[in-house]
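Visitor: quick one, fold the following:
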Amino acid sequence: MPITTLSRWRSTGALVIAAGVVVALAGCAAGANAGTGSGSGSSADGKVTIGAASNGAAKETTLTVAEDTKLHDALPSDVKKSGELVIGIGALPSGFPPLAYTGDDQKTLTGAEPDLGRLVAAKLGLDAQVKNSTWDNLFVGIDSGSVDVGFSNVTDTEQRKEKYDFASYREDNLAFQVLKSSDWTFDGDPSVLAGKTVAVGSGTNQEKILLEWKDQLEAAGKTLTVKYYPDTNSTKLALDSGKIDASFGPNPSIAYQNTQSAGSANPTTTAGTYSGAGGSLQGLIAATTKKDNGLVEPVQKAINELIDDGTYAKWLQAYNLSNEAVQQSEINPPGLPLDNS
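Guide: Sure thing, here's the model as predicted:
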């Protein structure tokens, strides 16, 4: 799923992180079951450690989740009999912090995505077994039944709903990153970009959106300068030196960069977000199951119970992703249209 540059590929819904972000963190475990050991936040007893070995991406916090026996009883018979929820993550080979990557202990698959999977498993009264693979093999696992549910930043699309069921759990957002000293904000109106210089990854969904705004502004006699840099470090240097006013990229990676820069001479912050699906639809990230296998409804109800009891908010806050919260999980909500997926 993650390759080399800050982008969100609409053909896959994948989050990809600049090489500079992952150098110190992201050597993913070679084993298929990475992240299932005692240091991984196992949910067998209802206790889940958020941010285990996350190297500062999240404040490590242990949460206790009460099993819902009715949801457990409603599980497909094979899942209930196994006593495990096999959670698929498509983070090989390099990981994508803060969502999924090998932790600083060099063995725990940590990040917001596997952590939510562990919380859901605990709510369902199951032991979490986290399987890490490549992005393509994540879907092979779901198709074959070796993976029960994917928690891997999968965008809900109409095309994917032909094969999979979805239970939404996060907004799919892009974000503008600025220096914390900046007073510029973005509220969804592209007119505030007039006269600004913004960095963006080439060939990305966010570039497509930004260039459309550039055309709109130029048609109104205004300017927007778009800049390209080879990696995250170069973009950050440009932001620090005032060569750019902002950087536009996937919200989770920018949230992670903001966390990492908090103690630096030039801390950054998020000036505003925008739906990765564009202005007419709020994009959604969703748990992914094989279509009609009976698992999506228990997963959706488990997520909603985590929302209702406050666990969900603590999970998002730990990873600085509160600006992607949903009010409730929905089964197969409107997704990215076929002509844009």
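Visitor: only C-alpha atoms from now on, for both contacts and neighbour counts.
Guide: Fine.
Visitor: residue boundaries of the helices in this protein?
Guide: Here the chain has its helices, by DSSP state H, at 19-22, 69-73, 77-82, 112-123, 135-144, 205-219, 232-241, 251-260, 296-308, 311-318.
Visitor: buried set for the fourth one?
Guide: The one in question is helix 112-123. Ala112, Glu113, Pro114, Asp115, Leu116, Gly117, Arg118, Leu119, Val120, Ala121, Ala122, Lys123 (16 or more other Cα atoms under 10 Å).
Visitor: which one of those residues is nearest to Leu316?
Guide: Ala112 (7.7 Å; Cα to Cα).
Visitor: what ranges do the strands span in the stretch 51-200 of the chain?
Guide: For the stretch 51-200 of the chain, the strands defined by DSSP state E, counting those that start in this stretch occupy 61-64, 84-89, 101-102, 109-110, 127-132, 149-150, 164-171, 173-179, 197-200.
Visitor: deepest of those, which one?
Guide: Comparing the strands of the stretch 51-200 of the chain by mean neighbour count (mean count of other Cα atoms under 10 Å), strand 109-110 ranks first with a mean of 34.
Visitor: ok, the nearest residue to Ala238 once chain neighbours are set aside - contacts?
Guide: In this structure, Ala238 finds its nearest non-sequential neighbour in Ile244, 5.9 Å apart by Cα to Cα, 6 or more residues apart in numbering. Residues near Ile244 by Cα atoms under 8 Å, 6 or more residues apart in numbering: Lys196, Thr197, Val198, Ala199, Lys227, Ala238.
Visitor: so how far is Leu217 from Ile244?
Guide: 18 Å (Cα to Cα, to the nearest Å).
Visitor: go on, Ile142?
Guide: 44 Å.
Visitor: now Pro98
Guide: 34 Å.
Visitor: same question, Thr311
Guide: Thr311 is 42 Å from Leu217, by Cα to Cα.
Visitor: same deal with Thr270?
Guide: Where Leu217 is concerned, Thr270 sits at a distance of 23 Å (Cα to Cα).
Visitor: between those two, which has more neighbouring residues?
Guide: Thr270 (23 against 19; other Cα atoms under 10 Å).
Visitor: wait, that one sits on Leu174?
Guide: No - applying Cα atoms under 8 Å as the test, Thr270 and Leu174 come out as separate, 10.1 Å apart.
Visitor: give me the neighbour count for Asn233.
Guide: So Asn233, with other Cα under 10 Å, has 14 neighbours.
Visitor: thought Leu239 was touching it, still the case?
Guide: No - using Cα under 8 Å as the test, Asn233 is too far from Leu239 to be in contact (9.8 Å).
Visitor: leaving out the residues flanking it, which one is nearest to Asp148?
Guide: Val86 (5.1 Å).
Visitor: Proceed likewise with the subsequent sequence, for comparison:
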Amino acid sequence: MKILQWFVPLAVIALLAGCSGTASDGNGVIKVGTDAVYPPFETQKGNGEIVGFDIDIIQAIAEAEEMEISVHHTGWDPLFEAIDRGQMDMGISAATITEDRKKKYDFSEPYFEAKQLILVPENADVKSLADLKGKKIGVQSATTGEAVVTKAFGKTYKGLRGYDDTPGAIDDLVAGRVDAVVADNGVVQDYMKKKLEGGKFKTIEDDSFDPEFYGIIVKKGNQEMLDKINSGLEKIQNDGTYDKIYNKWFGDKK
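Guide: So this is what the prediction gives:
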């Protein structure tokens, strides 16, 4: 099924949604929000097309359930607001399922397991997060990367540097403006493969970091949409489609 992809400012989406509280456009097209600055999960090409692992997954789910979808780059915080207001029917954006988020939103069954990684210069004497105490640490704001740093050093930790996206934090690490970056393994590894070749940086796995699981977000109580998503996810996991998509973006699934 063809997937439509647009960037639409939230103000315009609000006008389209009107007062109905539903994101559907009247033609049965289901609106999917994402923050398309998180390769390899979601990113925009030069022509505005949104691509990535998450996009392939939601497209496959839509095909399995015979749904027509359109994908919109909303940004990170606005994604949750758009779901709250009924301006988006669902969101997929490498969103970790957490107890706090589950209080406000419903999540699909997990579709990806992730873990936080620490990215530092190759010569850094760092073996765990604890070794970064007193250092400047870059994170994407309002993510689990930020959460593990504040859990370790406190919410008022002066060395914490928040960014709109993880690539921005890594760029500042390369420029020497922060000493380390803490972020999801998939994003860090993809960035290293594409832009940090040459052995100048390394990743550290901290055993204190718990595994995380990504889920697809829907408005609290939208059981019909949640059931369709979970049904489609189960189908693509059982028929091999999920593994093909995983291998495309991350290599052979272990």
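Visitor: what's the TM-score for these two chains?
Guide: Overlay of the two chains. TM-score (TM-score structural alignment, normalised by the length of the second structure): 0.64; 219 aligned residues with a Cα RMSD of 4.4 Å.
Visitor: one step back: now the strands of the stretch 51-200 of the first structure in CSV, with distance to Lys47 of the first structure?
Guide: Shown next, in CSV, are these (distance: least, Cα to Cα, whole Å):
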stretch, distance to Lys47 of the first structure
strand 61-64, 4
strand 84-89, 15
strand 101-102, 20
strand 109-110, 15
strand 127-132, 11
strand 149-150, 20
strand 164-171, 20
strand 173-179, 30
strand 197-200, 40
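Visitor: nearest to Gln282 of the first structure, out of those?
Guide: Ranking the strands of the stretch 51-200 of the first structure by distance to Gln282 of the first structure, with Cα to Cα as the measure, places strand 164-171 first at 7.1 Å.
Visitor: quick check: the counterpart of Gln237 of the second structure in the first structure vs Ala121 of the first structure, distance?
Guide: Counting by TM-score structural alignment, Gln237 of the second structure corresponds to Ile307 in the first structure. Here Ile307 of the first structure is placed at a distance of 15 Å from Ala121 of the first structure (Cα to Cα).
Visitor: same question, Asn320 of the first structure
Guide: Relative to Ala121 of the first structure, and taking Cα to Cα, Asn320 of the first structure is found at 22 Å.
Visitor: same check on Gly90 of the first structure?
Guide: For Gly90 of the first structure, the distance to Ala121 of the first structure - Cα to Cα - is 18 Å.
Visitor: for Val86 of the first structure, same thing?
Guide: Taken as Cα to Cα, the span from Val86 of the first structure to Ala121 of the first structure is 9 Å.
Visitor: with Gln106 of the first structure instead?
Guide: Taking Cα to Cα, one finds Gln106 of the first structure at 23 Å from Ala121 of the first structure.
Visitor: same check on Leu71 of the first structure?
Guide: For Leu71 of the first structure relative to Ala121 of the first structure (Cα to Cα), the value is 11 Å.
Visitor: any idea how far Gly201 of the first structure is from the nearest residue to Thr268 of the first structure once chain neighbours are set aside?
Guide: Distances taken as Cα to Cα, 6+ apart place Leu179 nearest to Thr268 of the first structure, at 4.3 Å, with adjacent residues excluded. As for Leu179 of the first structure, its distance to Gly201 of the first structure is 18 Å (criterion: Cα to Cα).
Visitor: Ala147 of the second structure maps to what in the first structure?
Guide: That one, Ala147 of the second structure, aligns with Asn205 by TM-score structural alignment.
Visitor: list the contacts of the spatially closest residue to its match that is not a sequence neighbour.
Guide: What sits nearest to Asn205 of the first structure in space, not counting adjacent residues and going by Cα to Cα, 6+ apart, is Arg8, at 5.8 Å. Neighbouring residues of Arg8 of the first structure by Cα under 8 Å, 6+ apart: Ala14, Leu15, Val16, Thr204, Asn205, Gln206, Pro250.
Visitor: what do we get in the second structure for the first one?
Guide: Under the alignment defined by TM-score structural alignment, Ala14 of the first structure corresponds to no residue in the second structure.
Visitor: hmm, Ala14 of the first structure is touching Phe151, no?
Guide: No - when contacts are counted by Cα under 8 Å, Ala14 of the first structure is not listed as touching Phe151 (11.8 Å).
Visitor: so the two - more neighbours on which side?
Guide: For Ala14 of the first structure versus Phe151, neighbours defined as other Cα under 10 Å are more numerous around Phe151 (26 against 21).
Visitor: I figured the more buried one was touching Gly117, is that so?
Guide: Yes - the pair Phe151 of the first structure / Gly117 is scored as a contact, 6.3 Å apart, by Cα under 8 Å.
Visitor: overlap in contacts, the two.
Guide: With Cα under 8 Å, 6+ apart, Phe151 of the first structure and Gly117 have common neighbours Ile87.
Visitor: what sits closest to Thr273 of the first structure if chain neighbours are left out?
Guide: Ala175 (4.2 Å).
Visitor: cool, and Trp249 of the second structure?
Guide: Phe53 is the one closest to Trp249 of the second structure (Cα to Cα, 6+ apart), at 6.2 Å.
Visitor: surely that neighbour and Gly251 touch.
Guide: No - at 11.8 Å, Phe53 of the second structure does not count as touching Gly251 under the criterion of Cα under 8 Å.
Visitor: list the contacts of the residue nearest to the spatial centre of the second structure.
Guide: By Cα atoms, centre = their mean, the second structure has its centre lying nearest to Ala94, at 2.3 Å. Taking Cα under 8 Å, 6+ apart, we find Ala94 of the second structure in contact with Phe41, Asp54, Tyr214, Gly215.
Visitor: compare those with the first structure and list the overlap.
Guide: Here is what carries over to the first structure from the contacts of Ala94 of the second structure, by both residues aligned by TM-score structural alignment, their matches' Cα atoms under 8 Å: Phe41, Asp54, Tyr214, Gly215.
Visitor: just give me the match in the first structure for the first one.
Guide: Same thing as Phe41 of the second structure. Using TM-score structural alignment, Phe41 of the second structure sits opposite Leu99 in the first structure.
Visitor: one more: Asp89 of the second structure?
Guide: Checking TM-score structural alignment: Asp89 of the second structure goes with Asp148.
Visitor: its match: how many residues sit nearby?
Guide: Look at Asp148 of the first structure: counted by other Cα under 10 Å, it has 22 neighbours.
Visitor: right, and the residue nearest to Asp148 of the first structure touches Val149 too?
Guide: Yes - applying Cα under 8 Å, one finds Val86 of the first structure in contact with Val149, separated by 6.6 Å.
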